[in-house]
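just coords:
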């Protein structure tokens, strides 16, 4: 971690990834490259960065950038493209009404972009049909917090994690999904040995490395566990009677909790008792929750079950205490604040409240405002499918991959009368379906603000000029608004101007009794906006407030918090003989969403380079699935082929798959194609962690591994490709073999004339080919009847080099093989780590770091290093 203050030439900005909102110091080199390090002055990360943030500078290449507007795949100019967008939306509204159009936007937008999109759709088009991919992320938290507090208020701060004596992580793989916060927690635990950490998750994740207790409860049973906790709080005398004077609904909520059968959790009575005793006897408790809570058909109830326990004990809004939602996207919070969801208005005002509606309409001088909520994401794409939505604008997101029932969503978009996509690239599953493509600025070019999980507003600043003809999203949407006839309302010339309008509206919202207030930032002007430092809201005209709710003041009509009686409900989809496995989906350490950005970094592709399915050894054995084999995964919605990762991290009957791969990177790895469009009835958030699936071995006739200095064109039934430092690599498989492997290889690599070295063994089905130019390796293909056993990273590193014995697939004796990458930040391989362990140089994670550097930057690989140390210890004991 670099602790130097800002240096000459460095620009202070904010990371483009998760909701931690890390500060970044970026130094452009003037030639399109950027050096990146953590900002030691930013309160979120204090100089730390995770592997993704550390590699931001590697994601700025223009090789796949959309650089000019396109209409029907033909390059055009902005006037033509935006004129068509404005005309088609206007005509559709005239013919079919405002609800025949929709926007689907993104938590990767900046707040100013979000504000303009919300204003255009709700205030001027007159529909609430604008929703966001944050609906897939934190909508259940929004609904739960509004039920309890009257507003969507996150009471916690990152500092609370360091001040707590007990941190409970519910459905949150913090080590991989929010690595910097995980490192802050790990440092706090090291400094306070009395601190305890509990992980509640059906799966044993990397976060469990830090845990004193792991509760592997049944999927979806969180409400039952927290109901048992509430009953234990009452029985153990931990209720704060004084605080309950500010809380409604305690008695009926307690009765519901006492009626709950804890056996549905799958935990033993002793485990439940141990957890409840620890929680009730520790005053300073923070309960962190994330996607495992939210992505559920009972997600809102799970949120309220957690909040109920904090309200009953008064452990909320005080240092080291409270429920704390951590968000998955860089500006999910900013989107919520400006009303980016279909059932909200800007500044936490309520769309369905007539007084709130009139306030916003008058402030905007808007011609029309919808009186009811618009279509939430799943319903929105269903109406695209049925033709009720006839014009659709998708901004900075990839729903053809990321939405549940992704095949249906892809087909719906394809069938829409008129689809516009604004993005940085034309090479996404969604962008390929658009009638009009609009080039948007990306990270490093964007200028505006984002809000992180603990309400801190930070600036993203432009480091370089916009690529090609790309424009900011707020600018694109404002231009369309002016072309549709609302010239004055969208006469913005800078994000600072938009921010000032938004801040002024927040002051009016605060006067209406809302929590969100940044009116103290009104009137910054361009200079003040340019120099704005990270600031946690609220920032009122009277100053800044850090905490909510310790004083018992809430935003409900009564001014009291509300405890909500809840009862556990199992996932909607039931395991049955046809679909006996429960599928959990999520993220991996080094990739982000659908990899539009992270897949451009060779370093980030080295850790886990293809889609996989974690399956328990007992289940794999019963199904005849071999290590590194392929698995066909089917549901009522779709089908995938995934690499088998046999592990006891998952329980028998449960499987896990990451959601990052796309039609661009692994067409049979689009995991959300397996997930049904089941949603929480209150929040509309999909149940993405409890689909039911069937598994079977994929009986491949051959497996292949390929590397190429140029791009490849795989055509096999299974393929997954990723970038490497000097080109590409790919995993391949199919159930039938080509008639001529050399013909197929030349087609794959587009090398019709390059010299080719070949080795064939018909008895074993082995084929090895290397294509060279004056000895330099251009491409290589390795084929066998079982998963190919070669040194993958070694082969990839040989691309463009004079290759010695390329058909061996392994380094020579005088060339050490570092092995598969464990530490993506510093590019340290598994064999390097095992080497310092086996030679006795390192017996702890810290010593491995001292010897190799692994784990010394973001630290998210430390759990894997700990596993390697444990394996070595077990082998030594066995000997």
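Cool, the structure landed. Values in this document were obtained by computation on a predicted structure and should not be read as measured data.

When you work out contacts or count neighbours from here on, use the C-alpha atoms and nothing else.
Noted.

who touches residue 61 in this structure?
By C-alpha atoms under 8 Å, 6 or more residues apart in numbering, residue 61 lies in contact with 32, 600.

Also residue 183?
By C-alpha under 8 Å, 6+ apart, the contact set of residue 183 is 175, 858, 859, 860.

The third one should be in a strand, yeah?
Which is residue 859. No. With DSSP: H, G, I helix; E, B strand; the rest coil as the criterion, residue 859 is coil rather than part of a strand.

mind listing the helices in the stretch 1-150 of the chain by residue range?
Per DSSP state H, counting those that start in this stretch, the stretch 1-150 of the chain carries helices over the ranges 51-54, 78-96, 111-118, 139-149.

which helices and strands sit right next to the shortest one?
Counting by 3 or more C-alpha pairs under 8 Å, 6 or more residues apart in numbering; DSSP states H and E, the packing neighbours recorded for helix 51-54 are strand 34-38.

For stretch 118-125, what is the distance to the chain centroid?
Its chain's C-alpha centre and that of stretch 118-125 lie 27 Å apart, by C-alpha atoms, centre = their mean, to the nearest Å.

Same question for stretch 601-621.
On C-alpha atoms, centre = their mean, the centre of stretch 601-621 falls 18 Å from the chain's centre.

Would you indicate which residues of that stretch are buried?
Within stretch 601-621, the residues scored as buried using 16 or more other C-alpha atoms under 10 Å are 601-607, 609-617, 619-620.

can you check stretch 514-530 too?
Buried residues in stretch 514-530 (16+ other C-alpha under 10 Å): 514, 515, 516, 517, 518, 519, 520, 521, 522, 523, 524, 529.

For the nearest residue to the fifth one once chain neighbours are set aside, give me its contacts.
Spatial nearest neighbour of residue 518, excluding adjacent residues (C-alpha to C-alpha, 6 or more residues apart in numbering): residue 539 at 4.6 Å. Applying C-alpha under 8 Å, 6+ apart, one finds that residue 539 lies in contact with 517, 518, 519, 520, 521, 545.

Just want to check the distance between residue 539 and residue 110.
The gap separating residue 539 from residue 110 is 19 Å, by C-alpha to C-alpha, to the nearest Å.

Just give the number of residues close to residue 674.
Other residues near residue 674 come to 25 when the count uses other C-alpha atoms under 10 Å.

okay, pairing it with this:
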């Protein structure tokens, strides 16, 4: 009898900045079960739906198997030599600023550290920037202006001990679900805890709110300026703290004098009474947290918004105390780690300043490097402008997809087309950016990597490999070290990530002397065994001073020259892009619950793709009525720089005159749904972070002559044929098939022949024709392999039903008839999926509510929805409110954790 070998590996989730611990059980060295790590301080066993389904995303489809130069496979030796040689030639002819790295918050700290060391200490340029520029750089600049250092002064326990939690510019219910669940639990345990949600959209996060302020987009700085004035007018200032520990209060106070409650209410388009209540709650709460994210940062005045928030906390003394502080929440799993090691173009490593001569000397001496960058490099938007203009002639892109994530996609395409050398390291074989690569380098993905990440509360966690690297994939730090050595540089003879981490930890303490909060001296000198066993730990972690583990700014001493925090005088500014008669609507953008970034991982998961199956544009009913747009219609959004097409979602969750579109879809999944196409290249002048929450658009209905729903078995490779022969297309992955929603300007004359040609499938073809409605299917070797449903109006069909039919070894007569008549089995006619974990759909939930179940936990007891990861609880709450109230019933919505 063979005994199965069971083991457990603890690692960290690959998604947002919460940094959840993950337990992965292995059976005979293969991942068999994934759960939240019960003892990890970030999540205590909780996982959101994306984290829960991580194992769904580690398949090896769409992976590079070996390095490629000009689409020809080569050896690693040849590839690294080529990159080193080409970079060397360009540097020799044009100087170090002619090359650039564009890196990612998906990299581990060890990868980030090597990239930064190579570029700034050996090549001698600061042209290394990161996609964290797009999400966190305004928060970084705000903290540095106020505290002298990029230090988040809060932790997750503060969220559970505050009297007042303000979510501003954050839909945490969908973007940081585990923290949202911790907040929901804290609120149940302390009913006196108040939650205020401030957002132009009524998002799922508002389900927990005691007060919702539907603010005019871009007016957040005025809101907090008004709060500062209110505190001063009502004798709610912490004068001792201001006098002893702060500078420049008088100028900040003078700047807020115009911002009376009435003035703020007019500017922000808020009810005066609601605004007064919010200000009063902040003033009279013993503790308060402002929890902010992309809605604040992604703005042409994002840094000022951050500092307006920080000003209110400094003035009230509501920081560096349990349950208080300005808490910027990170978007990516290692954006914080990247900031620490100098992954941004305007910083050196270890929170040292790039334009400070002493800091330059310190880093150069520590690295014993031949040179050091002495001025900031090109930030992300400037970098691609410089590439387009020929100033930067070679770029190495690592673990990110700028053709989707950066604004003004047409200009990014121009830049990459014009660039002499584009090197891309990634864990996929194809994406929007790889199409422009001269050199493609296969790097490891989540599940294959070894190293560390730092989450939003400054907690360092180990990421551990659970499977071997696919084919010839290498870790990013290994690829970088190989190239560095072939460029003739010393200092890159690392053989494992523990050695890199040790050097990095030593740099944080080198000549620190208490001047920087970032200090990992207690972690210096760890053996590889201790590194491998490292438990989650917050910095600072200072040798021989365990009391200071995780404690920042002790005794209210900040990282400025005089140890005092700085107030910043703020003059609020509206977005630079403005609406007009031609472009009368505002487009906002953001994330959805079950997808991540450009869907490289989550798009592989049939479960994650089933919650929201297609891109959409939210539009207010008033605007939809004026434009003649109905729910689910295809619409085109057009700005001055680009256009997209998606389905309309008519909703009153946003303000009239405003729209919203998710960020995730790209040309791997849709013909024209990359919202980045709509945004111009406009950024905050301090942080360089682009404005991607506000642009002016117009909306137009889009009609086609013919619509088609095509389902193709997974083993059939016809993506290029399907997409190239349609005028509009959308792809959705399921477990057994791929769905294509297609549209044509001119109707296809011979549908059966067209289907046979684009699929290339040999089998038994049959069809059903009724006027303009047609249905075609193909059976091969007894199994369903192809289905097409055609009409002159949009075709909607349950992908779960068709996917189920593809899994059948042979279809019976009833199934064949239901397929030809497009009549799904009853179990697949239950509405949209609400709970991804247990595949609970909308209709049975509504039926239970109408029958008298008016609590989220009771729905879970009946239907299991919301009882695993909890990500769907806010939607369950919304359904209870909507359908119980529709019958005039009394309801008691309870979100439990």
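Right, received. Where do you want to start? Remember, it's a predicted structure, so these values are computed and weren't measured experimentally.

Now residue 203 of structure 1: closest residue in space, sequence neighbours ignored.
residue 650 (5.0 Å).

cool, residue 458 of structure 1 as well?
Leaving aside its chain neighbours, residue 458 of structure 1 sits nearest to residue 534 (4.5 Å; criterion: C-alpha to C-alpha, 6+ apart).

ok, now residue 560 of structure 2?
Per C-alpha to C-alpha, 6+ apart, closest to residue 560 of structure 2 is residue 148, 4.6 Å.

Next up, the contacts around the one you found.
558, 559, 560, 565.

Quick check: ChimeraX command selecting the buried ones in those.
Buried subset of the contacts of residue 148 of structure 2, written as a ChimeraX selection, criterion 16+ other C-alpha under 10 Å:
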select :558,559,560,565
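
hmm, which two among the contacts of residue 148 of structure 2 are most spread apart?
Greatest spatial distance in the contacts of residue 148 of structure 2: 559 and 565, 8.0 Å, computed using C-alpha to C-alpha.

Report the set of residues contacting both of the two.
Joint contacts of residue 559 of structure 2 and residue 565 (C-alpha under 8 Å, 6+ apart) are 147, 148.

quick revisit: how far away is the alignment partner in structure 2 of the residue nearest to residue 518 of structure 1 from residue 504 of structure 2?
With TM-score structural alignment as the criterion, the equivalent of residue 539 of structure 1 in structure 2 is residue 541. Residue 541 of structure 2 sits 14 Å away from residue 504 of structure 2, going by C-alpha to C-alpha.

Residue 161 of structure 2 too?
Distance, residue 161 of structure 2 to residue 504 of structure 2, using C-alpha to C-alpha: 34 Å.

Hmm, residue 371 and residue 343 of structure 1 touching each other?
No. At 10.0 Å, residue 343 of structure 1 does not count as touching residue 371 under the criterion of C-alpha atoms under 8 Å.

ok, these two, which is more surrounded?
The neighbour comparison of residue 343 of structure 1 against residue 371 (other C-alpha under 10 Å) goes to residue 343, with 20 against 15.

quick one: the strands in the stretch 401-550 of structure 2?
421-426, 439-442, 451-454, 459-463, 537-538 (DSSP state E, counting those that start in this stretch).

equivalent range in structure 1 for the helix or strand that the last one is followed by?
If I follow you right, that is strand 537-538 of structure 2. The first helix or strand that comes after strand 537-538 of structure 2 along the chain, using DSSP states H and E, is strand 565-566. Aligned by TM-score structural alignment, strand 565-566 of structure 2 falls on residues 561-562 of structure 1.

do stretch 69-78 of structure 2 as well
Residues 71-80 of structure 1 are matched to stretch 69-78 of structure 2 when aligned by TM-score structural alignment.

Between the two ends of the matching stretch, how far is it?
Stretch 71-80 of structure 1: ends 9 Å apart by C-alpha to C-alpha.

so who does the counterpart of residue 840 of structure 2 in structure 1 touch?
Aligned counterpart of residue 840 of structure 2 in structure 1: residue 828 (TM-score structural alignment). Counting by C-alpha under 8 Å, 6+ apart, residue 828 of structure 1 makes contact with 818, 821, 822, 852, 853, 854.

The same query, at a cut-off of 6 Å, please.
821, 822, 854 (C-alpha atoms under 6 Å, 6 or more residues apart in numbering).

which of those are buried?
821, 822, 854.

how many neighbours does the nearest residue in space to the first one that is not next to it in sequence have?
Nearest in space to residue 821 of structure 1, with sequence neighbours left out and distances taken as C-alpha to C-alpha, 6+ apart, is residue 829 at 4.1 Å. Close neighbours of residue 829 of structure 1, defined as other C-alpha under 10 Å, add up to 21.

thinking residue 829 of structure 1 is in contact with residue 822, fair?
Yes. Contact criterion C-alpha atoms under 6 Å: residue 829 of structure 1 and residue 822 qualify, at 5.3 Å.

Residue 648 of structure 2 -> structure 1?
Using TM-score structural alignment, residue 648 of structure 2 lines up with residue 644 in structure 1.

Might you report the residue contacts of its match?
612, 613, 628, 629, 630.

any idea what the fourth one aligns with in structure 2?
When you say that, I think you mean residue 629 of structure 1. Residue 629 of structure 1 maps onto residue 633 in structure 2, by TM-score structural alignment.
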